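sequence-free structure coming up:
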């Protein structure tokens, strides 16, 4: 008998985030001042701008609680949008909202190179 395949859960539940008009530059710059959060945002922008990505996709070797904290900080500042897919949360950068509120900011984030 063939094994049953299960389709992935595509029903996403968005998590709370500030509206575009509520985005504050000091909050966005504050969360991006953390090197790990800046790395997360750059990786999304450069490698996956049009897709929701789970924590495991980033390959960051940190405790789950630490990653949860950083992803929540990005969402609460309005930098990322998170959606719940069953037990998994996936993130993407709010490119249109950030470009509308802070033109050029994401271009700077994309172009930034970490010091060696």
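Nice, thanks for sending it over. This structure is a prediction, so every number in the text was calculated from the model and none was measured.

Please count neighbours and contacts with C-alpha atoms only from this point.
Fine.

which residue ranges form the helices in the chain?
Along the chain, counting by DSSP state H, helices occupy 25-32, 35-47, 64-77, 95-101, 105-111.

Please produce a markdown table containing these, extended by distance to residue 86 and mean neighbour count.
Below are these laid out as a markdown table (distance: least, Cα to Cα, whole Å; neighbours: other Cα atoms under 10 Å):
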| stretch | distance to residue 86 | mean neighbour count |
| --- | --- | --- |
| helix 25-32 | 27 | 16 |
| helix 35-47 | 22 | 17 |
| helix 64-77 | 16 | 17 |
| helix 95-101 | 25 | 15 |
| helix 105-111 | 30 | 14 |
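
and here's the other structure:
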């Protein structure tokens, strides 16, 4: 299996990251990953097809929001919170806080 592309921290682009997080499914994935743990791809159930879920994982990884680690047959996904904080201070916290506020409304 070929290695997955993960942009370097200095390659992260604010517009691309915000565009990725504007999608409700990708925002929900990001919110779930905010616990700081690694999550298996199969552990997410948003009522969409596996192909659609894979697409959302790829968009998040390629824009630099998440990182994916191969562990045998499994792919484990985690949030690149420290990289995002370093590159765009406060942005992730603001987006996650907004998502929580929207869920409560």
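Noted; the coordinates are in hand. Being a predicted model, the structure only gives us computed values, none of them experimental.

coming back round to it: using JSON lines, lay out the helices of structure 1 together with distance to residue 89 of structure 1.
Converted to JSON lines, the helices of structure 1 look like this (distance: least, Cα to Cα, whole Å):
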{"stretch": "helix 25-32", "distance to residue 89 of structure 1": "19"}
{"stretch": "helix 35-47", "distance to residue 89 of structure 1": "14"}
{"stretch": "helix 64-77", "distance to residue 89 of structure 1": "9"}
{"stretch": "helix 95-101", "distance to residue 89 of structure 1": "18"}
{"stretch": "helix 105-111", "distance to residue 89 of structure 1": "23"}
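
Tell me which of those helices sits nearest to residue 19 of structure 1.
With Cα to Cα as the criterion, residue 19 of structure 1 lies closest to helix 95-101 of the helices of structure 1, at 8.7 Å.

how close does that closest one sit to structure 2?
Helix 95-101 of structure 1 differs from its equivalent in structure 2 by a mean of 0.5 Å after superposition (mean Cα distance after the TM-score superposition for structure 1).

so that helix matches what in structure 2?
Matched against structure 2 by TM-score structural alignment, helix 95-101 of structure 1 falls on residues 81-87.

For that stretch, give me every contacting residue.
Applying Cα atoms under 8 Å, 6 or more residues apart in numbering, the contact partners of stretch 81-87 of structure 2 are 9-10, 12, 34, 64-65, 91-92.

Quick check: the two most widely separated of those?
Maximum pairwise distance among those (Cα to Cα): 21.4 Å, between 10 and 34.

circling back to that earlier point, which one among the contacts of stretch 81-87 of structure 2 gets closest to residue 44 of structure 2?
Checking those one by one against residue 44 of structure 2 (Cα to Cα), the nearest turns out to be residue 34, at 13.7 Å.

My guess is the closest one contacts residue 79. True?
Yes - counting by Cα atoms under 8 Å, residue 34 of structure 2 touches residue 79, with 6.5 Å between them.

and the residue mapped onto residue 65 of structure 1 from structure 2, what does it touch?
When structure 2 is aligned by TM-score structural alignment, the residue opposite residue 65 of structure 1 is residue 51. With contacts taken as Cα under 8 Å, 6+ apart, residue 51 of structure 2 has no neighbouring residues.
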